[in-house]
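Colleague: okay, here's the prediction I keep looking at, along with the sequence it came from:
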Amino acid sequence: MGENYNDKKIAVVGAGGVGGYMAAMLAANYPQVSLVARGERRKAIDEKGIILHSDYHGEVAARPMQVVESAAELTPQDYIFICVKNYSLEDVCATLGSCVNDGTVIVPVMNGADPGERVRALVPAGLVVDSLIYIVAFAGEDYSIIHQGGFADIRIGIQNASKEEAEKVQETYELLLGAGIDCKKAEDIEREIWRKYILNCAYNVETAYYMNTIGELRSDSVKAEEYESLVQEAYLVAKAKGIHVTQEHVEAIIHRFYFELAEDATSSLQRDIRDGKRAELETFGGYLVREAKRLGIEVPVSERMYEELKRRQQF
């Protein structure tokens, strides 16, 4: 399957955990992969390539065709995977003018409920394919990528896709499978995105609020109850937005909290706030609270935790 895509120009914007994983897998299988990375990270990849230490795939070492500081340096691409933090998305989109044409497929592989919507508003050309990824991956001190766990599962789709859009989704699916990336097509991609987002509105926000591991949260009955409340509040917002999530989805998220997540699990929001870095608080907390207010939904636990975390983030 992969050889059919060897003539495709593919760009990955961002070389953190997710972007580094995507770039390593794509560059190991396709010859025309460009990577956008900055500063010391770019220098390291230029010198050694992308090194992926994966519990799932083993050791992967790949050299992109080129590593550039900005997407503005690229010629038109067939596929662009945007793998950056949400607060960088507007800046990234402003650099895409030279590398996007009407035939370009743009796939934001990011946290949150609305990155695809935002890209569509900011980039007039090309076609946006929505996605989400379930993965535990992060960059090490040497900028190699550590991928933990036996899974890396990306879902892609376009809500209510036309025939032409469905064909582009199919081609993107084949491209990813050809790179050895586990991928599923989702007919209701909004529902899949919100299933992950509801989980993250509880998982990221409460681990950051208490600076606790998942094990510490679920061993405290008050904190565990608050976790359930965060899940239910996000679910109510999703339902009010017309997303086709169900109470069964909520129960599965809560079951995962009690029985599936590792005792020592932490979140990216928690780690970034702890380390004094800029964090995706507006993605996991602010967006939900603002949407709830717009829709007239009461989300008291989400609001309390978001406001306190926002206060701590003021430098």
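Modeller: Now that the structure is in, tell me what you want to look at. Residues are numbered from 1 along each chain as shown.
Colleague: from now on I want contacts and neighbour counts done on CA atoms only, so please keep to that.
Modeller: Will do.
Colleague: strands of the stretch 101-250 of the chain, residue ranges please.
Modeller: 105-108, 127-128, 130-139, 145-157, 182-185 (DSSP state E, counting those that start in this stretch).
Colleague: residues in contact with the residue nearest in space to the middle of the chain?
Modeller: Compute the mean C-alpha point of the chain, and by Cα atoms, centre = their mean the closest residue is M110, 2.4 Å away. The contact partners of M110, taken as Cα atoms under 8 Å, 6 or more residues apart in numbering, are 82-86, 131-133.
Colleague: one more time with 10 Å, if that's ok
Modeller: 18-19, 81-86, 89, 116, 130-133 (Cα atoms under 10 Å, 6 or more residues apart in numbering).
Colleague: still on that earlier bit, buried deepest among the strands of the stretch 101-250 of the chain, which one?
Modeller: strand 105-108 (a mean of 25; mean count of other Cα atoms under 10 Å).
Colleague: starting at the chain centroid, how far to it?
Modeller: The gap between where strand 105-108 is centred and where its chain is centred comes out at 12 Å by Cα atoms, centre = their mean, to the nearest Å.
Colleague: next up, a structure to set beside the first:
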Amino acid sequence: MKVLIVGTGGVGGYFGGRMAKAGHDVTFIARGAHKKAMEENGLEVKSINGDFSLDKVTVTDTISEAATPDLVIISVKAWQVKDIAMQLKDVISDHTLVLPLQNGVLASDELKEELPEKNVLAGLCRIISKIDSPGKINHLAVDPVIVFGECDNSKTDRVLELEKVFYDSGFKGQVPKDIQAALWKKFISICVSAWLAITRSTYGEVREQKETRQVMRDLFDEVALLANKKGVNIESDFVDKTMAFIDTFPPDSTSSLTRDVWEGKPSELEYQNGTVVKLADEIGLDVPVNRFIYYSLILMEKRARKQ
């Protein structure tokens, strides 16, 4: 399978690396020192599931230079999706699958604004990983999985075949009964990232302090209620499961949004807590915890985008 990885960070580097190791024809989109290191030394992946390396990889910083792929995995930041969609227009064929793995619930819709609906899947991933240094990926926690499907939840041959490709590449692929519910379930859990940023704390610190743990719980309750109000099927005990899931994270771990805010970089704030506020306002739902968190960081976000 010809695979194009758009965004070779912790997510794209890991999943693309596994697929290349399994023998697929993978092209990585990377830039700067990361691209140079991959050109010279290949890709090295440190993982809780076993380290591996690729002595030689195909890497470019220009999407238009890539051969027409069978599969595009988009693993850039959420705010970059619209621009990526425009760049993919001249690269994909009628049969190319475009799979976004962004945090949030808007990526597939944004892709379909520029690309044919038949090309676009819906998806998410679960993994805690990052670039340790140029050309080196570190998978720190969580058993990696890509959850994906047709946007209308039809179980087509192409998604079932892709599920097998992922398993054969050394990580889990999962086609759920309801991909929209799956997207919202992850969305609920990631919205705590901005709370970590505000408190300048790790998952372990936030979950162990009674007061900050309660704010985390209230935040999750708001997003779960919003999902249900929008007709998404979120089980009544899902917030309890989310709290239990976060309790399994390494105590010193954080999220990409958290680190971006701390480092003064543009973050996915608008696509996480900002989206909660926007969608809640559309239906007249009060989400005070998410609104406070969003408003507390919005000026920092604006400054980061002016740099």
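Modeller: Sure, I can see it. Keep in mind that this is a model prediction, so the values were computed, not measured.
Colleague: care to give me the TM-score?
Modeller: TM-score of the superposed chains, computed with TM-score structural alignment, normalised by the length of structure 2, equals 0.93; 303 aligned residues with a Cα RMSD of 1.7 Å.
Colleague: one step back: to which residue of structure 2 is the residue nearest to the centre of structure 1 aligned?
Modeller: Using TM-score structural alignment as the criterion, M110 of structure 1 maps onto Q102 of structure 2.
Colleague: what does L236 of structure 1 give?
Modeller: Checking TM-score structural alignment: L236 of structure 1 goes with L225.
Colleague: number of nearby residues for its match?
Modeller: 18 (other Cα atoms under 10 Å).
Colleague: next up, the contacts around it.
Modeller: 188, 231-232, 234, 236, 280, 285, 287.
Colleague: hang on, the earlier thing: in JSON lines, list the strands of the stretch 101-250 of structure 1 along with distance to G97 of structure 1.
Modeller: Output for the strands of the stretch 101-250 of structure 1, formatted as JSON lines (distance: least, Cα to Cα, whole Å):
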{"stretch": "strand 105-108", "distance to G97 of structure 1": "12"}
{"stretch": "strand 127-128", "distance to G97 of structure 1": "14"}
{"stretch": "strand 130-139", "distance to G97 of structure 1": "20"}
{"stretch": "strand 145-157", "distance to G97 of structure 1": "24"}
{"stretch": "strand 182-185", "distance to G97 of structure 1": "28"}
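Colleague: and K310 of structure 1, which of those is closest to it?
Modeller: strand 130-139 (24.1 Å; Cα to Cα).
Colleague: distance check, the equivalent of E171 of structure 1 over in structure 2 against V175 of structure 2.
Modeller: Aligning on TM-score structural alignment places E171 of structure 1 opposite E161 in structure 2. Distance, E161 of structure 2 to V175 of structure 2, using Cα to Cα, to the nearest Å: 10 Å.
Colleague: please enumerate the shared neighbours of these two.
Modeller: Common neighbours of E161 of structure 2 and V175 (Cα under 10 Å, 6+ apart) do not exist.
Colleague: quick check: closest non-adjacent residue to K136 of structure 2.
Modeller: Distance criterion Cα to Cα, 6 or more residues apart in numbering; nearest residue to K136 of structure 2, sequence neighbours excluded, is E44 at 4.8 Å.
Colleague: got the contact list for the one you found?
Modeller: Contacts of E44 of structure 2 (Cα under 10 Å, 6+ apart): 13-14, 17, 38, 51-55, 132-138.
Colleague: give me the subset of those residues lying in helices.
Modeller: Within the contacts of E44 of structure 2, residues falling in helices by DSSP state H are 13-14, 17, 38.
Colleague: so which of those is the closest to A182 of structure 2?
Modeller: Y14 (21.4 Å).
Colleague: burial of that closest one, as a residue count?
Modeller: 28.
Colleague: what does A202 of structure 1 give?
Modeller: For A202 of structure 1, using other Cα under 10 Å, the count is 27.
Colleague: what of S221 of structure 1?
Modeller: S221 of structure 1 has 10 nearby residues by other Cα under 10 Å.
Colleague: hang on, the earlier thing: what kind of secondary structure is the residue nearest to K136 of structure 2 in?
Modeller: strand (DSSP: H, G, I helix; E, B strand; the rest coil).
Colleague: ranges for the helices of structure 2?
Modeller: 10-21, 32-41, 81-88, 107-112, 157-168, 179-190, 193-199, 203-208, 210-229, 238-246, 256-262, 273-283, 288-306.
Colleague: related to what we said a few turns ago, just the buried ones out of the ones in helices among the contacts of E44 of structure 2, please.
Modeller: Neighbour-count burial (16 or more other Cα atoms under 10 Å) is assigned, among the ones in helices among the contacts of E44 of structure 2, to 13-14, 17, 38.
Colleague: got the contact list for the corresponding residue of structure 1 for T199 of structure 2?
Modeller: In the superposition onto structure 1, T199 of structure 2 corresponds to Y210 when matched by TM-score structural alignment. Residues near Y210 of structure 1 by Cα under 10 Å, 6+ apart: 216-217, 223, 270, 305, 309.
Colleague: one more: D51 of structure 2?
Modeller: 44-45, 137-139.
Colleague: JSON lines for the residues you listed, including distance to E263 of structure 2?
Modeller: Supplementary listing: these in JSON lines, determined by distance: Cα to Cα, whole Å:
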{"residue": "E44", "distance to E263 of structure 2": "25"}
{"residue": "V45", "distance to E263 of structure 2": "24"}
{"residue": "I137", "distance to E263 of structure 2": "19"}
{"residue": "N138", "distance to E263 of structure 2": "19"}
{"residue": "H139", "distance to E263 of structure 2": "21"}
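Colleague: for these, which ones persist in structure 1?
Modeller: With both residues aligned by TM-score structural alignment, their matches' Cα atoms under 10 Å, the contacts of those that structure 1 also has are 45, 139.
Colleague: just name the closest of the contacts of D51 of structure 2 to I29 of structure 2, please.
Modeller: Closest to I29 of structure 2, out of all of the contacts of D51 of structure 2 and judged by Cα to Cα, is I137, at 14.5 Å.
Colleague: now for that closest one: what does it line up with in structure 1?
Modeller: Per TM-score structural alignment, I137 of structure 2 is aligned with I145.
Colleague: no further questions, thank you.
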